[in-house]
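Visitor: Okay, sequence plus prediction incoming.
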Amino acid sequence: MDDAQGKDLLDTAHEMADAAGAAILPFFRSAGLTEDNKLAGGYDPVTEADRAAEQAMRGVLARRRPKDAILGEEFGTKDGDSGLTWVLDPIDGTRGFVSGTPTWGVLIGLSDDTGVHMGMIDQPYTGERFWGGFGQAQMRGPMGTRPLTTRQTQRLPEAILFTTFPEVGSDAERAAFQAVAGRVKLVRYGMDCYAYALVAAGQVDLVIECGLHTYDVQGPIGVIQAAGGIVTNWQGGPAHMGGQVIAAANAALHAEALDILAGMSKC
């Protein structure tokens, strides 16, 4: 893609994030928020804010990029003929959203048959936006705009590791995660997509998760890769379709953690 195409795509992503944030914020920490549970026998909420945000983003695409395909968590797929697909998660971390914690975010990914080309993680309540692709890796927030660069931590005993749920996947997956967790300096839980943003921002070193969907990972992949990090599955292959995911700040740390995960778990 030339510079003009890349700029148009990034501008489109920024406009989508602005529209999603405007749709979401009136519902955040609102006593009138309504939700439905998508998981029989468990709890996986979807709210009116999720649906409003995805509709707002789809509206931007209908006006600016009508030939592009869309894959969204709430409203499924829309075919396109440009070869590009926008992958949307209007609120990643809805459990956090309904709890009032500012660790959820709007995820936007852009991919084609070769993989992810651009990603964005937006937290409209804190005013933080992280994006990467087409030669950019930046964030903006209350302290202004700055480049994104991942950390250079080289060894697990010096690393900070995040995952969303302590109960990671199957028994084998949980054992593999715990084997890595037992070697790092610090383990934290429950940050959803914000943890991936912190990898890109150079604050933490690893995120290890499993059971993810395409719309959970493509936005973070674009941001982290542009900032210098690595995102793969637990066998070292592509992660853009979801499943088992490891996001690492650099190649050395990725290799050390991957050696443990690949040896103890199966895809």
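Guide: On my side now, so go ahead. Not measured: the values here are computed from a predicted model. Residues are numbered from 1 along each chain as shown.

Visitor: contacts, neighbours, all on C-alpha from now
Guide: Noted.

Visitor: check contacts around the closest residue to Gly127 other than its chain neighbours.
Guide: In space, Gly127 comes closest to Gly141 once its chain neighbours are excluded; the distance is 5.3 Å by Cα to Cα, 6 or more residues apart in numbering. Gly141 sits next to Thr126, Gly127, Glu128, Arg129 when contact means Cα atoms under 8 Å, 6 or more residues apart in numbering.

Visitor: Any chance of those residues in a markdown table with neighbour count, secondary structure and distance to Leu39 as columns?
Guide: Converted to a markdown table, those look like this (neighbours: other Cα atoms under 10 Å; DSSP: H, G, I helix; E, B strand; the rest coil; distance: Cα to Cα, whole Å):
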| residue | neighbour count | secondary structure | distance to Leu39 |
| --- | --- | --- | --- |
| Thr126 | 11 | coil | 29 |
| Gly127 | 12 | coil | 31 |
| Glu128 | 18 | strand | 30 |
| Arg129 | 20 | strand | 30 |
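
Visitor: Now distance to Leu212 too, for those, in TSV please.
Guide: Supplementary listing: these in TSV, determined by distance: Cα to Cα, whole Å:
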residue	distance to Leu212
Thr126	25
Gly127	26
Glu128	23
Arg129	22
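
Visitor: okay, among the residues you listed, which ones form the most distant pair?
Guide: Set against one another by Cα to Cα, these have their most distant pair in Thr126 and Arg129, with a gap of 9.0 Å.

Visitor: Break down this structure into its helices, ranges please.
Guide: Assigned by DSSP state H, the chain shows helices spanning 3-24, 48-64, 94-99, 171-181, 193-200, 214-226, 251-264.

Visitor: Gly41: which of the ones you listed is closest?
Guide: With respect to Gly41, and counting by Cα to Cα, the nearest of those is helix 94-99 at 15.7 Å.

Visitor: Can you tell me which helices and strands that closest one packs against?
Guide: strand 45-47 (3 or more Cα pairs under 8 Å, 6 or more residues apart in numbering; DSSP states H and E).

Visitor: Can you give me the buried ones in the strand it packs on?
Guide: For strand 45-47, the neighbour count (16 or more other Cα atoms under 10 Å) marks Pro45, Val46, Thr47 as buried.

Visitor: Which one of those residues is nearest to Val168?
Guide: Proximity of the buried residues of strand 45-47 to Val168 was ranked by Cα to Cα; the top entry is Pro45 with 19.1 Å.

Visitor: Second structure for comparison follows:
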Amino acid sequence: MPPSPAELATLEAFALTLAQAAADVALPLFRARDLAEINKGNASRADVDFDPVTEADKGAERAIRALIEAHYPDHGIIGEEYGTLRPDADFVWVLDPVDGTRAFISGLPLWTTLIGLRFKGRPILGLISQPYLKEVFLGSPLGSRLVTAEGSTPLKVRDCAGLSTAVIATTDPHLYSGDEVQAFNHTRLAAKLIRYGCDAYAFAMVAQGTMDAALETGLKAWDIDAIIPVIENAGGIVTDWAGEPVGTYGGQVIAAGSPAVLTEALAHLSLAAKPADPH
């Protein structure tokens, strides 16, 4: 049986506690001039495969995992930095302690902490936290809202008639390859405006109603699980490029605030749709 509203409220409060624990680790390291990084990507293709990890990523995930183990020892965990624990549990937390590490090491306040919670394999709760800006975008069946020191504000996507009036975003156009390049370019050229380099923060702006769509390729579960409940419970739609629900491995993803924008974008993107890589 899915969690009751009371149980969801408790889990939401715990997710906010996890976000604060991650912030307590990451914020003191943000804009630190001596912060070291390791490239997890392909060093021979550093222009596109530079995939840095820092102590902010590792320390924040350790802090989150410790709290989950202490308070919900029967829950599973899937984390970017420290792997998988009890993945077949009914409840599984899916963690990206610093999404947008490139932004983090560049001193740009567009990185986020992503914390998602699956119930029986489906994301039901998620948050996108930007602690430098003191913003947490939280979503569950109880609704989506922006949580700040001043209180909570409901999140609602905006209606948009189609791509020609839409503001869209993607992290980096150079991450697309093969047929994806043409599909992305057709989508980009059909839109009113496209912004780059925002990582998961762009998805938060879709939920807030200041952007109309965000699209990516090559996502892992920890890149998207937390985002889905935020977008969907703000009235938006998240699918893969074939227009199907996003699978447990991530892959090609688009989130849109209106069905019209999604339909037009998928007319281009579906031509390059492919299954997510479980690895």
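Guide: Happy to help now that I have it. A quick note: this is a predicted structure, and the numbers were derived from the prediction, not measured.

Visitor: Quick TM-score on the pair, please.
Guide: After superposition, the two chains reach a TM-score (TM-score structural alignment, normalised by the length of structure 1) of 0.96; 267 aligned residues with a Cα RMSD of 1.4 Å.

Visitor: re the thing from before, still contacting in structure 2, which of the contacts of Gly141 of structure 1?
Guide: Of these, the contacts whose aligned counterparts also meet in structure 2 (both residues aligned by TM-score structural alignment, their matches' Cα atoms under 8 Å) are Gly127, Glu128, Arg129.

Visitor: and of those, the nearest to Pro26 of structure 1?
Guide: When the kept ones among the contacts of Gly141 of structure 1 are compared for distance to Pro26 of structure 1 (Cα to Cα), Gly127 comes out closest, at 14.6 Å.

Visitor: nearest to Asp112 of structure 1, of the helices of structure 1?
Guide: Closest approach to Asp112 of structure 1 among the helices of structure 1 (Cα to Cα): helix 214-226, 11.1 Å.

Visitor: corresponding residues in structure 2 for the closest one?
Guide: Mapped onto structure 2 using TM-score structural alignment, helix 214-226 of structure 1 spans residues 221-233.

Visitor: Let me see the contact set for the residue lying closest to Lys220 of structure 2 once chain neighbours are set aside.
Guide: The spatial neighbour of Lys220 of structure 2 that comes closest, neighbours along the chain excluded (Cα to Cα, 6+ apart), is Gly250 at 4.7 Å. Remark: with contacts taken as Cα under 8 Å, 6+ apart, Gly250 of structure 2 is in contact with Gly218, Leu219, Lys220, Ala221, Asp223, Ile224, Asp225, Ala276.

Visitor: and with 7 Å instead?
Guide: Under the criterion of Cα atoms under 7 Å, 6 or more residues apart in numbering, the neighbours of Gly250 of structure 2 are Leu219, Lys220, Ala221, Ile224, Ala276.

Visitor: In CSV: the residues you listed, plus distance to Pro5 of structure 2 and neighbour count.
Guide: Putting the contacts of Gly250 of structure 2 into CSV (distance: Cα to Cα, whole Å; neighbours: other Cα atoms under 10 Å) gives the following:
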residue, distance to Pro5 of structure 2, neighbour count
Leu219, 30, 16
Lys220, 29, 20
Ala221, 25, 22
Ile224, 24, 29
Ala276, 32, 19
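
Visitor: Going by distance to Asp240 of structure 2, which of these wins?
Guide: Distance from Asp240 of structure 2 was checked for each of the contacts of Gly250 of structure 2 by Cα to Cα. The minimum falls on Ala276, at 9.0 Å.

Visitor: on that earlier part again, per the alignment, the residue nearest to Lys220 of structure 2 pairs with which residue of structure 1?
Guide: Residue-level alignment of Gly250 of structure 2 against structure 1, with TM-score structural alignment as criterion, gives Gly242.

Visitor: Give me the spatial nearest neighbour of Gly21 of structure 1, chain neighbours excluded.
Guide: According to Cα to Cα, 6+ apart, the nearest residue to Gly21 of structure 1 is Pro124 (5.4 Å).

Visitor: meant to ask about Ala13 of structure 1, not that
Guide: Once flanking residues are discounted, Ala13 of structure 1 sits nearest to Ile108: 7.0 Å by Cα to Cα, 6+ apart.

Visitor: give me the number of residues near the alignment partner in structure 2 of that neighbour?
Guide: Alignment note (TM-score structural alignment): Ile108 of structure 1 maps to Ile115 of structure 2. Ile115 of structure 2 is surrounded by 29 other residues when neighbours are defined as other Cα atoms under 10 Å.

Visitor: got the contact list for Ile115 of structure 2?
Guide: Trp93, Val94, Leu95, Asp96, Gly126, Leu127, Ile128, Ala226.

Visitor: Now intersect the residues you listed with the strands, please.
Guide: With strands identified by DSSP state E, the entries of the contacts of Ile115 of structure 2 that belong to them are Trp93, Val94, Leu95, Asp96, Gly126, Leu127, Ile128.

Visitor: okay, those in a markdown table with neighbour count next?
Guide: A markdown table is the format used below for those (neighbours: other Cα atoms under 10 Å):
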| residue | neighbour count |
| --- | --- |
| Trp93 | 28 |
| Val94 | 27 |
| Leu95 | 30 |
| Asp96 | 27 |
| Gly126 | 30 |
| Leu127 | 31 |
| Ile128 | 27 |
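
Visitor: from those, which is closest to Pro245 of structure 2?
Guide: Gly126 (16.4 Å).

Visitor: now the closest one: how far from Ala190 of structure 2?
Guide: When distance is defined by Cα to Cα, to the nearest Å, Gly126 of structure 2 is 31 Å away from Ala190 of structure 2.

Visitor: Over to Pro275 of structure 2?
Guide: Taken as Cα to Cα, the spacing of Pro275 of structure 2 relative to Ala190 of structure 2 amounts to 25 Å.

Visitor: Which of the two has more residues huddled nearby?
Guide: Neighbour tally, Pro275 of structure 2 and Ala190, criterion other Cα under 10 Å: the higher count belongs to Ala190, 18 against 14.
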